[in-house]
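Participant: could you look at this predicted model? Sequence included:
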Amino acid sequence: FMGGYNSVVSPKSWLVTLLLCLFVGVFGIHRFYAGKIGTGIIMILLCWTGISAIWALVDLIMIILSKFKDGQGLLIQR
């Protein structure tokens, strides 16, 4: 179900989220865009570790599969 007042799909762009994760995902920028500020900050703090890179890879897979949610819990889909 897309559109309307009870939309279960995020208004955030799937393509923008994908590109941000692909190019600057290790810094968590895609999470800031999606409204996940807290985890975005954590990713910035961990960006010098391998943890952030693995986290970004998992996020990238979730975004590609349209299973990534925004800060409101709505799916960011194509």
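Facilitator: In hand now; what should we look at? Numbers count the residues shown, from 1 in each chain.
Participant: please count neighbours and contacts with C-alpha atoms only from this point.
Facilitator: Noted.
Participant: OK, contacts around the nearest residue to Leu75 once chain neighbours are set aside?
Facilitator: Among residues not flanking Leu75 along the chain, Lys69 sits closest, at 4.3 Å (Cα to Cα, 6 or more residues apart in numbering). Neighbour list for Lys69: Ser10, Ala34, Leu75, Ile76 [criterion: Cα atoms under 8 Å, 6 or more residues apart in numbering].
Participant: put this next to the previous one:
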Amino acid sequence: MENQNIRSKTELQGHDKVVGYLLWIFGFTGSHRFYFGRPISGTIYFFTFGLLGIGWLIDIFLIPQMEKEADYEYRQGEFNYNIAWLLLTFLGVFGVHRFYQGKFISGIIYFITGGFALLGVIYDYWTLNDQISELNEQNSN
């Protein structure tokens, strides 16, 4: 019984502060902001190197609140945000995050084309939270 509770708790895990801080290390690229569902500020960070490092340093204190807001906004379920984001961040050009979501055709296309020459990867940085939330919604019905 206890193992079942642990299993269901980890399956329904949403965004995680530890992953947020791991991505924060690369924060000058905005990856932690994309992860917490803030694509506009993530894009600004990407082009300004984390607002010249100042915003990046301030974010170390803002990550706990960003986690709470992301967990409130996006549906938890079978598909884990942490896994999807780590796959996108480190293997996105190979489409591994798409395979994880069960999107095999686009995963193969990403693999062959380098994530549509990185344009698809950029699109996924903007929309991955919504994609995972939508899949979790579909699987809950």
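Facilitator: It's in. All values reported here derive from a predicted model rather than from experimental measurement.
Participant: out of the contacts of Lys69 of the first structure, the closest to Cys21 of the first structure would be?
Facilitator: Within the contacts of Lys69 of the first structure, distances to Cys21 of the first structure taken as Cα to Cα reach their minimum at Ala34, with 10.7 Å.
Participant: what residues of the longest helix belonging to the second structure count as buried?
Facilitator: Longest helix in the second structure by number of residues (criterion: DSSP state H): helix 119-140. Buried residues in helix 119-140 of the second structure, counted by 16 or more other Cα atoms under 10 Å: 120-122, 124-129, 131-136.
Participant: just the closest of these to Gln4 of the second structure, please.
Facilitator: Among these, Asn136 lies closest to Gln4 of the second structure (Cα to Cα), at 19.6 Å.
Participant: ranges for the helices of the second structure?
Facilitator: 2-11, 17-24, 31-35, 39-52, 54-73, 81-91, 96-100, 104-117, 119-140.
Participant: winner for burial among the ones you listed?
Facilitator: helix 31-35 (a mean of 27; mean count of other Cα atoms under 10 Å).
Participant: would you mind measuring from Glu96 of the second structure to Tyr110 of the second structure?
Facilitator: Careful, residue 96 of the second structure is Val; it's not Glu. From Val96 of the second structure across to Tyr110 of the second structure, the span is 9 Å (Cα to Cα, to the nearest Å).
Participant: oops, could you answer that again for Asp71 of the second structure instead?
Facilitator: For Asp71 of the second structure relative to Tyr110 of the second structure (Cα to Cα), the value is 28 Å.
Participant: likewise for Trp24 of the second structure?
Facilitator: Trp24 of the second structure sits 26 Å away from Tyr110 of the second structure, going by Cα to Cα.
Participant: what sits against the residue nearest the centre of the second structure?
Facilitator: What sits nearest the mean C-alpha location of the second structure, by Cα atoms, centre = their mean, is Trp85, with 3.3 Å. With Cα under 8 Å, 6+ apart as the criterion, the residues that contact Trp85 of the second structure are Tyr35, His97, Leu128.
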